Every structure is written in C-alpha cells, then in structure tokens.
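Participant: Any chance you could fold what I've pasted below:
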Amino acid sequence: MMGFGQASQRPSPTDTFLSSFISLRPRASQPALNANSPSNTFALYSRRVLGPDGLLQAAVVVRDDTILAVVPRDQLPDDCPCDDLGDLIVAPGVIDTNVCCCEPGRTDWEGFEHATKAAAAGGITTLFEMPVGCHPATTSLEALQLKRLAADGQCHVDVGFFGGLTPHNGREVDALVAAGVFGIKAYLCPSGFADFPLCSSQQLQRAMPLLAEANLPLLVHSELPAGQFAVTSDRRSYQQYVGSRADQWELDGVAQMAGLCRRFGCPVHILHLSSAEALTMIEWSIDEGLPLSVETAPHYLLFAAEEVADGDTRFKCSPPIRNRENREKLWRALESGLIDTIASDHAPFPAEMKSLDEGFFTTAFSGISGLQFTLSAAWTGAKRHGTRLDNLRLWLSDYPARLYS
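Facilitator: Presented below is the predicted three-dimensional model:
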C-alpha cells in the first residue's frame, strides 16, 4: 500500500506515471521493437497521446494485455499492425475510487456485470468498490469473501475492494486488512443502511493505529451532524434540503479527521467533499504534513444548487450539491492541489427509491448514478473552466493510482 505520506511527497504535475501506467518517456528497460512482431502485437497511433508532459504524436504498442512501449510512429516495425486514431485522445484509463455495485444482495439495483460494463463504456479501467449498498455490508472477512465470489467472472474492468468500519466490527478490521482490502470506510453520520451505522470518534480511534501500521487509508464520509437534523417544511424544496445538511457539518467532520490523522499518523481520505468551507482546514492539514487526501465528485463540479428544480430528486446526494460560488471554489481547489482526485460516488438506486413521482427530498434515497459519466462530466466541467487535459489525467488516473497502488 502506498499513500501520499507527508506533504512533501504529494505528487506534482511533473511527476512521471507509476509503472502501471503508460510511460511516455524513453526507458532502457523497454523491450526492443523488432521485425517479425508476434501476431498478438499491435499499435494504436494518435496525434494526441496524453502523457506526463502533455499531448504528443505517438504509437502505443500493445502485446496481449500489456503496453510494451510508446514510440514515434516511424519506429514501428513494418509488420506491426497499427490503427490510426487520428485526433482521438489516447490516455491512461480512469481509476474511479468511489463506486457502489450493490452486489451481493441487491442485484435488482445493479451488480458487478452492469456496473463494470458502464465503467468500461465511460473509459474507466479500474474501480474501487465500497463496502456499503450491498447485503451483507463488507464489514467482515466472510462478507468480503462473499463479495469476491459474487464478482468473480462478471467484471469487465479491474475491481478492488474496501472494507467497512462500524461500531460492532472492530475485531474484523484486522482480518479485512490481512485479506487485502485497499482501505477501510467509515461514516460520521447515518449512512441510510441499518447494517452500516456511523462511528463515534472513540470507535475510529480504536481502528486507526492498525491502519497506520498497515499504511492503509481510513476513508471517511465526513459530515458530522451538529444536533438533530433540520426539519424541512416543504418536502419538495431543494434549497431546504441543502439547508438541512449545513456546510458546518463537513467543516466539523474534516476538522475531527484532521485531528485524528495528526494523533495516530493514519492516512485519512476525505470522500466526496462538497463544501468549500472545509478547504482552509484542509490547507492547514496539508501544510502541516498530515497524510490527508481529498476527493470530490463530478456532480459537485458540474451542477449548482440554483439549477436544481424543486422536486427533482435525481440530484439528491449527501453531502448536497451546493451553490455556484461553492462550485467555483472546488475547481480552484483542484487546480491548486488541495483536492487530489475526482470520483463518481456512484449510487445506483432504482427509480422508486428516488421518489421521482412525488419529488420528496425528505424520503428519496441519497445518491447519484453516474459511473459511466465520470470522465465525460469531469471533462465537460474542465472545458468550461479552461482546465488543461494534463490535470484531468492527474485527478482521474495518476493520483488515484498513487493513493491505492
């Protein structure tokens, strides 16, 4: 497991790819491309291959499932088949680190086969599956084994698994870590699922020394409610729904996790950050050198509260989509490095669970089904903001690989 570690180790835009990515710099260890190429070798040529130094004209040479080299086209052997993709961009696959596939137990919601097909259609080559939304929740070794069996033979992309932390499974965390999960997820607020209750600070503290020793991240839904949930008088009002999950919840949640991160040295990953109010606390934590990383989601970068009509519960998620000013601050935080990654936070609830007919935000399940559109949504937002493609590569491929390599 390799996390970000200290702030000085956080990757910069000039870093090279990890070995699991296409290397666009010459390497002595690259195999020679000789004539008489094996029949299972081919090349993809594009005038826009995206690598660490931006776009270049190159041919990507592939044998079986392995990328052998990235070279100028005139260095290809004459007998190597080459597809000319013109100006289509060839880039590293997207790594989506926040996906619920809902299997085992809830395949009427989705399941590995359909989720991974959607991922592949959207340019995602690896996804990391959350321990919630399935039944049973992935909070024990037995549940993890059931999930792996359910996924076996169904996946069209690579899949990694997270385990879960609840008030009742502290003794299971060691077994989950030993079994190879890539991190442990916890909630600071109700998850919406009876088998995945929130954790108190004390319960988090009992698990963090083990995760620190294993250098595995604690992934946290970092809304920390202050008192009881606000009562909404208009069940269809989106603005009232947003007001019921205040920015302060995220600020308090991030503050609590930064403090625990400091105390235990455990890597902490803030999931799906929505509120820009927490960015100052995040900046302080990074400047201090804490092993804290942050993701946001495409829907927070593409939509704004002012654009959501009352009763349109398709947009209900938690934390909520906030206003335009908040959205612009999230983009600036991405570009400055305060936010590391973009992930879908994919939650594929059936239409009847989203209260589409009534339009009641109070009863609709919270979550947006967007796995197939992680790349296209992020790209659309990036174009609107004049963001370089190099940055999309970092947020969607490079940095996620570094977090969970």
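Participant: Could you use CA atoms for every contact and neighbour count after this?
Facilitator: Noted.
Participant: show me where the stretch 251-400 of the chain has helices.
Facilitator: For the stretch 251-400 of the chain, the helices defined by DSSP state H, counting those that start in this stretch occupy 279-288, 298-302, 324-336, 374-384, 389-393, 399-404.
Participant: which helices and strands sit right next to the first one?
Facilitator: The contact analysis (3 or more Cα pairs under 8 Å, 6 or more residues apart in numbering; DSSP states H and E) places helix 279-288 against helix 247-264.
Participant: which parts of the helix it packs on are buried?
Facilitator: For helix 247-264, a neighbour-count test (16 or more other Cα atoms under 10 Å) marks 247-255, 257-258, 260-262, 264 as buried.
Participant: which residues make contact with that helix from outside it?
Facilitator: Outside helix 247-264, the residues that touch it by Cα atoms under 8 Å, 6 or more residues apart in numbering are 188, 201, 205, 208-209, 212, 222-226, 266-268, 270, 273-275, 277-278, 281-282, 285, 290-292.
Participant: Just the buried residues from these, in ChimeraX please.
Facilitator: Once 16+ other Cα under 10 Å is used to decide burial, the buried members of the contacts of helix 247-264 can be selected in ChimeraX as follows:
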select :188,205,208,212,222,223,224,225,266,267,268,270,273,274,275,277,278,281,282,285,290,291,292
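Participant: quick one: which of the contacts of helix 247-264 sit in strands?
Facilitator: Using DSSP state E, the members of the contacts of helix 247-264 that fall in strands are 268, 270, 292.
Participant: which among those residues gets closest to residue 128?
Facilitator: residue 270 (15.1 Å; Cα to Cα).
Participant: Return the residues in contact with the residue nearest to the closest one when sequence neighbours are not counted.
Facilitator: Beyond its immediate neighbours in the sequence, the residue positioned closest to residue 270 (Cα to Cα, 6 or more residues apart in numbering) is residue 294, lying 4.7 Å away. With contact set as Cα under 8 Å, 6+ apart, residue 294 has these partners: 269, 270, 271, 272, 273, 338, 339, 340, 341.
Participant: likewise residue 55?
Facilitator: Shown here is residue 55, whose contacts under the criterion Cα under 8 Å, 6+ apart are 47, 48, 49.
Participant: Packing partners of the strand or helix carrying the second one?
Facilitator: According to DSSP states H and E, residue 48 maps onto strand 41-51. Contacts defined by 3+ Cα pairs under 8 Å, 6+ apart place strand 41-51 against strand 54-63, strand 82-84, strand 89-90, helix 389-393.
Participant: Would you do the same for the sequence below? I want to compare the two.
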Amino acid sequence: MVFDLVIRSRRAVLPEGERPAAVAVRDGRIAAVADHDAPPPAGAEVDLGDLALLPGLVDTHVHINEPGRTEWEGFATATRAAARGGVTTLVDMPLNSLPPVVDASALEAKRAAAAGRVHVDVGFWGGAIPGNVPDLGPLWTAGVFGFKCFTADSGVPEFPPLTPEGMDEAFRAIAALDGLVIVHAEDPAALTEPASGGYADFLASRPPSAERSAVERVVRLVERTGVRAHILHLSAADCLEPLAEARVRGLPVSAETCPHYLTLCTTDVPPLDAVSAEARPLDAVSAEVPPVGATAFKCCPPIRDAANRDALWAGLADGVIDCVVTDHSPCTPELKRGDFATAWGGVSSLQLGLPAVWTAARERGHSLRDVVRWMAEGPSALAGLTARKGRIAVGRDADLVAFAADESFTVVPGDLAHRHPVTPYAGRALTGVVRATWLRGEAVTGAGEPRGVLLSRP
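Facilitator: Coordinates of the predicted model:
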C-alpha cells in the first residue's frame, strides 16, 4: 500500500504507551502504526525526531458565541486558536450565541454561521431550558451531541436555568432518547451576591457547598431517571466524594475539570489594580481599551485554593474526573473591565490548554500518556467519537500533533489567535510547544483555507 503521509517520532503517544513509531496516513485516516524505522512507501514523510507525536486533542467545552455575539468570539478565530493549540475537534456550547441552540432552527442557524469557516472539526451541543422539552427530540435527531442545562443563572437571559422540577422533566425526556445531559452544577440557594468587588468576596459568594449540593441533586436524578449525566467544569474538590460514590453504585455520571482549576489558585489572582504590561489586551478593537488585569481570572465556578487544586489532581489520578477541557468562554475586553462583582466570568485558554496542563502534570509526575487520556480520549468518549477521534490507532482520523514537550515559552497575549487576547496566563512561563497540527493528514495552522468539517452525533 502506498501512503499519503508517514510521520515518524521517537515519542509517539499510543494507546498502549509512549514508544518510537511511524504513523502512516491514507485518505485522511491512520492506515498503519509501524515500528519507527519501518520503510512504508509514502507520498510525503515527516521525521519529528524527539518531538512527541500526540493524537489531536478533543475539547468538548468551548463557547464560540457566533451568531449573535460574534464580537465576543467567532468560528474563524476560535478554531484558528484551537489548531495552534493542538485541538483538532471541539464541541460548541449552545449558549452565548443568539439564538441559543434550544431548537432545531437555531442549530441550523449555528451551522450556517460555521459553514466554511472552521479550521478544525466542530460539533454542537443542544440546550435544555424551561419549556423546550418538545424541542429535545428534534435537536437529537438533527445531530447534537447532548443537552446542556444550568441549575443556576447562566449569565445570559435567553438561556435560563432549570428548576428542580424542570430538571426532572428534562432528564426523563433525554433518558428516553438515550441522550446525554451535561450540567453546570451550582445550587442557586447557596449562591450570594459578592459583598465587594474583590476576589475574596467573589469566591465566598460561590462556595464549594453550592457545587456539591447541585452535584448531589444530579446524582439523585440520574438514579431516578436513568439518564446519562456529565458534570461540567468541576472546581470544588468537595464534589469528588459523591461522584466517586455514584461510580461505585454503577450510575452513569462523569465529570470534567479545566486547566485553570488545575494550574491556578487564589494566590495567583493579583490585586485589582495590579496589571502587568503582558496583560494588556493587544487586540485591534480599540486603542483606548484599558488593561483587564485581575478580572481575567474570573470564572464561574471560581478558581479556588491550592489544597483544593491538589485534590482535583488526585481526583484525576483516581479516575473520578474523566477529562480536562478548557471551558473557553471569551467576551470583549470591555466586559472584563471593572471588578469581580461586575466583570464577565469566563477564562479564554483554548490555545493554551495543552501546555498549561502539561506544565503542571509533569511537575506532579504524570506522563504525556496521562494528558492524552484526559484531553483526547476522555472528551472523545464523552461525545461518542471514539471510533474516529482521540487516539493514534488504525482507522481513526489522522488528527495529530507535534509537541515539543521539553521546550518552554512565556505567554504573550498578542501571540494568541482567539478574538480577544485576554488571558490569566499572560506573562506565565509554560512548558510544551505545539510545533505542528494535522487534521485528517493535512497540516493546519489556522492561516490557510479552513479544512474543518461540521460533525453530527454518530
């Protein structure tokens, strides 16, 4: 067999572990995984030497916001950042765009906005909000990967949270479809208004008990309805106990966390008036836009203390947390101004997730194989894409990443490709540089013609 491409690496991260290998590509799929020095014929050959070869990452938690709030982020910019960060597949969240994806017509509007503009492969979540249970079946038939709901205020009025009674109704409907519900789990009864604009009061307004109470409610509903459920952006390590207990009981509940919860903690958040030169938003929106500074760290649920961060790492190691995804949630720099009581809550890290996690993981003794399990295999399994994505294995899409695992760099916001280069990682030293990304065997940088496709649930 003549292959289209062969990529050789002395550090190929395969399902069975890391070893030297030659990965052969034909018609966009991995056709063979051979010994490093095997001589398969190829139209082109790339020798990475000691650069690691990873499967393309899968990020199932990305807010692209187009159409309707394209000034926050758009398909072209988000997927360009993804490609540069080694993410070859992402699944877009149903809210922050207008209209939100809560019925089939809104999904069509989303697909129309994305068509021909994506540099990586993109799928879509649907939404579960009050009153749209009749729309869930048509959305599922139209190919969404599952349904997102909130237990507390979402931050945008067009995507309201479900009441406990509404959750029960929606969960039963989704279970009847054999669908998946993904939950922003914070108990509104445990949330308060911040007493001031400082970080300490913002943190106190969203305590770990709010997350745990909501997670426990989800677990009870899973037991009652039989639905498959996934907890989004877990920040509170207090939730690990009920999640582990649910696993022991065989309940279909999974969970994710995010790079910012694993790599940052409360002591990293600077005072509101402290802004480094690197933190200045270097976008072209307006030369008058002032620095964002500390509020770049604001997200909901919040970044917590170092002991909590350590416990999240333990949850990953134990398998209680299944995957790590970015929750890339951008907005305009203007919306990040102000203080922690008023600024938009969201961290933009789509391009930086891999080096951020790898930097912390290697310091804790984890391997690249672990990172691939958390950031490629786990998310692809969540979305039902394991037959195509997330592994270097015969038959999978040839989505691959050349990664300089020992090379360090300093995050400069102006180097980021998402629409507004605002990030809490500004000026931070990270280890691991994405040198090249291939989508179905074709090199992608985000600079050329978009090659991504729009995915539907298998």
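Participant: Figure out which of the helices of the stretch 251-400 of the first structure is closest to residue 70 of the first structure.
Facilitator: Nearest to residue 70 of the first structure, of the helices of the stretch 251-400 of the first structure and by Cα to Cα, is helix 389-393 at 16.9 Å.
Participant: Provide the contact partners of the closest one at residue level.
Facilitator: Residues external to helix 389-393 of the first structure that are found in contact with it (Cα under 8 Å, 6+ apart): 13, 50, 51, 52, 53, 54, 91, 92, 335, 378, 379, 382.
Participant: So which bit of the second structure is that helix matched to?
Facilitator: The counterpart of helix 389-393 of the first structure in the second structure, counting by TM-score structural alignment, spans residues 368-372.
Participant: Ok, stretch 205-222 of the first structure next?
Facilitator: Correspondence between stretch 205-222 of the first structure and the second structure is established over residues 168-185, with TM-score structural alignment as the criterion.
Participant: Could you do stretch 254-267 of the first structure as well?
Facilitator: Under the alignment (TM-score structural alignment), stretch 254-267 of the first structure falls on residues 215-228 in the second structure.
Participant: What range does stretch 109-122 of the second structure cover in the first structure?
Facilitator: Counting by TM-score structural alignment, stretch 109-122 of the second structure falls onto residues 146-159 of the first structure.
Participant: start to end distance for the matching stretch?
Facilitator: For stretch 146-159 of the first structure, the separation between the terminal residues is 15 Å (Cα to Cα, to the nearest Å).
Participant: how far is that stretch from where the chain is centred?
Facilitator: Mean-position distance between stretch 146-159 of the first structure and its chain equals 18 Å (Cα atoms, centre = their mean, to the nearest Å).
Participant: So what touches that stretch?
Facilitator: Outside stretch 146-159 of the first structure, the residues within contact range by Cα under 8 Å, 6+ apart are 103-104, 112-113, 116-117, 119-120, 124-129, 138.
Participant: Scan those residues and report the most crowded one.
Facilitator: Of all those, the most densely surrounded is residue 138 (29 neighbours; neighbours counted as other Cα atoms under 10 Å).
Participant: And the closest residue to it other than its chain neighbours, how far from residue 184 of the first structure?
Facilitator: Distances taken as Cα to Cα, 6+ apart put residue 131 closest to residue 138 of the first structure, at 4.5 Å, once the chain neighbours are dropped. Residue 131 of the first structure sits 8 Å away from residue 184 of the first structure when distances are taken as Cα to Cα.
Participant: okay, and the common contacts of the two?
Facilitator: 162, 163, 164.
Participant: Which residue in the first structure aligns with residue 60 of the second structure?
Facilitator: Under the pairing rule here (TM-score structural alignment), the equivalent of residue 60 of the second structure within the first structure is residue 97.
Participant: wait, isn't its match in contact with residue 343?
Facilitator: Yes. With contact defined as Cα atoms under 8 Å, residue 97 of the first structure counts as touching residue 343 (5.7 Å).
Participant: circling back: report the distance from the match of stretch 205-222 of the first structure to the chain centre.
Facilitator: Distance, centroid of stretch 168-185 of the second structure to centroid of chain: 21 Å (Cα atoms, centre = their mean).
Participant: Map residue 353 of the first structure onto the second structure.
Facilitator: When the structures are aligned by TM-score structural alignment, the residue of the second structure matched to residue 353 of the first structure is residue 335.
Participant: Actually, residue 42 of the first structure.
Facilitator: Using TM-score structural alignment, the partner of residue 42 of the first structure in the second structure is residue 5.
Participant: Give me the neighbour count for that match.
Facilitator: Using other Cα under 10 Å, residue 5 of the second structure has 24 neighbouring residues.
Participant: ok now do it, which residues does it touch?
Facilitator: 24, 25, 26, 42, 43, 44, 45, 46, 441.
Participant: The first one -> the first structure?
Facilitator: Right, the one you point to is residue 24 of the second structure. By TM-score structural alignment, residue 24 of the second structure lines up with residue 61.
Participant: Surely that match and residue 73 touch.
Facilitator: No. At 10.0 Å, residue 61 of the first structure and residue 73 do not qualify as touching, with contact defined as Cα under 8 Å.
Participant: Pick out whichever of these two has more residues nearby.
Facilitator: The neighbour comparison of residue 61 of the first structure against residue 73 (other Cα under 10 Å) goes to residue 61, with 22 against 17.
Participant: That one and residue 94 of the first structure, how far apart?
Facilitator: Distance from residue 61 of the first structure to residue 94 of the first structure, counting by Cα to Cα: 19 Å.
Participant: Residue 399 of the first structure now?
Facilitator: When distances are taken as Cα to Cα, residue 399 of the first structure and residue 94 of the first structure turn out to be 11 Å apart.
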